[in-house]
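Peer 1: Got a predicted structure here, sequence first:
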Amino acid sequence: MSSEGRSTDRRVRRTRNVLHRALIELVLERGYDRVTVRDILTRADVGRSTFYTHYRDKDDLLLLSSTDYLRAAMTAAAADTPATEPLAPMRVLFGLAADNPEVYRALIGRKSGTLLLRTTKAMVAEILAERMRDRLDMPEAEFATTITFLSWGVIGLLGAIAEPDLPLSAEEAYERFARLVGPGLASRVRPDD
């Protein structure tokens, strides 16, 4: 790749990171419903045309940038996780909620709206599907419903970790989840080649 291509990629990543950070900061301050694209642009010091080059609207920004963030966190954590552990992505997600409870309260807490909850669920489902597709041996339709089930369960536990009045640690959430769904998934783990 040319140095021009690398610098363009850096600029794109920087712009996306700045927009994501601005959105999260504003959501924490005001709540998602009270944040506008104009607010995000002002906070990020990014032009309107640049924003719309990358995203359709603030919902698109939330979904895509949060998914990219989770994907990067999962990749970073993958080196420390045994490949045979089918629930490894959940451990990472629970750890992120424990490390960033204010963000997760804004996304899925009691005061978040249906759109935020569904967007966060879609983000979690996409990440889980990416991470588990090659680990589980099941037909596509069964895989899709399994991911739907797992993602809603993960969302519930993420909320429990993030809420201050529900003292559930990331490790406790993972252990509970593993006890409930681990045996069923373990029977579907693809054997090593």
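Peer 2: Looks like it came in fine.

Peer 1: From here on, just use CA atoms for contacts and neighbour counts.
Peer 2: Fine.

Peer 1: how about stretch 161-177: buried residues?
Peer 2: For stretch 161-177, a neighbour-count test (16 or more other Cα atoms under 10 Å) marks I161, A162, E163, L168, S169, A170, A173, Y174, F177 as buried.

Peer 1: How about stretch 58-66?
Peer 2: For stretch 58-66, a neighbour-count test (16+ other Cα under 10 Å) marks K58, L61, L62, L63, L64, S65, S66 as buried.

Peer 1: from those, which is closest to R16?
Peer 2: Relative to R16, the closest of the buried residues of stretch 58-66 is S65; by Cα to Cα it sits at 7.0 Å.

Peer 1: Take this one as well and set it beside the first:
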Amino acid sequence: MGSAAVCEAPVTRSASACEDRRITRSKRALRQALIALLEERGFDSITVNDLCDRADLNRGTFYNHFRDKENLLAVFEDEVMADIAALQERMQRISLADMLAYRVAGTPLPLLVDLFDYLREQSDFLHAVLGPGGDARFAPRLREAVCENLVQNILHEKYRTNPTAFVDYYVAFYASAYLGIITRWIERGTLESSEDMARIAMRLFFIKPGESIEL
């Protein structure tokens, strides 16, 4: 009864805030339900009823916010991509010289630390979506938004403005490698710290064939 009294407050702003909290709780519950069900049975086998049962919500609440399960997944994926987009402006200011300077100093690049911090926060969702029961279309989006942008931004200007076929392959090679680093880290349960992962990412960019494989 206590919570009902709060929600029935006569002040419009209070009522609106209460409604906002209900919406947030409902979406959070559906997100957690989606993650659990993706891990258990895969997206193709999930129904709206499954999501509602797991989230302890009725179908009406689900359809107040989402058209179907595909829309639910897309909304949560887009939220992650929007957060990552906020880091892209900082990526555009990184140069190869910056990375090398931090590498020589033995200090992780702050942007990479922030990136891995965010990926850790989202690791449950990313593990489910990038896994065998998730969405095969999401990995290429993540590779393009994070890995390709990062690699392209540290190229010399002449390669960015007029890329050759070889440069395209170069970017694709390193972008796929960095996606592999992210995926492997998430699969392993994000055991390493964000600082260590930033150092690993920087080290792998500068490692040469035949060189000792040490951090």
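Peer 2: Okay, I see it. Small disclaimer: the values here were computed from a predicted structure and weren't measured.

Peer 1: returning to that earlier point: want to throw the buried residues of stretch 161-177 of structure 1 into a markdown table with secondary structure and distance to T120 of structure 1?
Peer 2: Shown next, in a markdown table, are these (DSSP: H, G, I helix; E, B strand; the rest coil; distance: Cα to Cα, whole Å):
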| residue | secondary structure | distance to T120 of structure 1 |
| --- | --- | --- |
| I161 | helix | 15 |
| A162 | helix | 14 |
| E163 | coil | 16 |
| L168 | coil | 20 |
| S169 | coil | 20 |
| A170 | helix | 18 |
| A173 | helix | 18 |
| Y174 | helix | 19 |
| F177 | helix | 19 |
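
Peer 1: Farthest-apart pair in those residues, please.
Peer 2: Across the buried residues of stretch 161-177 of structure 1, no pair lies farther apart than E163 and F177, at 17.6 Å, counting by Cα to Cα.

Peer 1: Where do the helices of structure 1 begin and end?
Peer 2: Using DSSP state H, the helices of structure 1 run over residues 3-30, 37-44, 48-54, 58-78, 88-99, 101-108, 114-132, 140-162, 170-186.

Peer 1: whereabouts in structure 2 does the longest one align?
Peer 2: This points to helix 3-30 of structure 1. Under TM-score structural alignment, the match for helix 3-30 of structure 1 in structure 2 covers residues 14-41.

Peer 1: Okay, the residue nearest to L185 of structure 1 when sequence neighbours are not counted and I155 of structure 1: tell me how far apart.
Peer 2: Spatial nearest neighbour of L185 of structure 1, excluding adjacent residues (Cα to Cα, 6 or more residues apart in numbering): P86 at 7.1 Å. P86 of structure 1 is 18 Å from I155 of structure 1, where distance means Cα to Cα, to the nearest Å.

Peer 1: which residues touch the residue lying closest to A125 of structure 1 once chain neighbours are set aside?
Peer 2: Spatial nearest neighbour of A125 of structure 1, excluding adjacent residues (Cα to Cα, 6+ apart): S151 at 5.2 Å. Contacts of S151 of structure 1 were listed using Cα atoms under 8 Å, 6 or more residues apart in numbering, and they are K121, A122, V124, A125, L128.

Peer 1: what's the closest of the residues you listed to A186 of structure 1?
Peer 2: Checking the contacts of S151 of structure 1 against A186 of structure 1 by Cα to Cα gives L128 as the nearest, at 15.5 Å.

Peer 1: which residues touch the closest one?
Peer 2: Going by Cα under 8 Å, 6+ apart, L128 of structure 1 touches P89, I147, S151.

Peer 1: Please dump these into TSV; it should also carry distance to A77 of structure 1 for every row.
Peer 2: Shown next, in TSV, are the contacts of L128 of structure 1 (distance: Cα to Cα, whole Å):
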residue	distance to A77 of structure 1
P89	9
I147	20
S151	19
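
Peer 1: Understood, closing this out.
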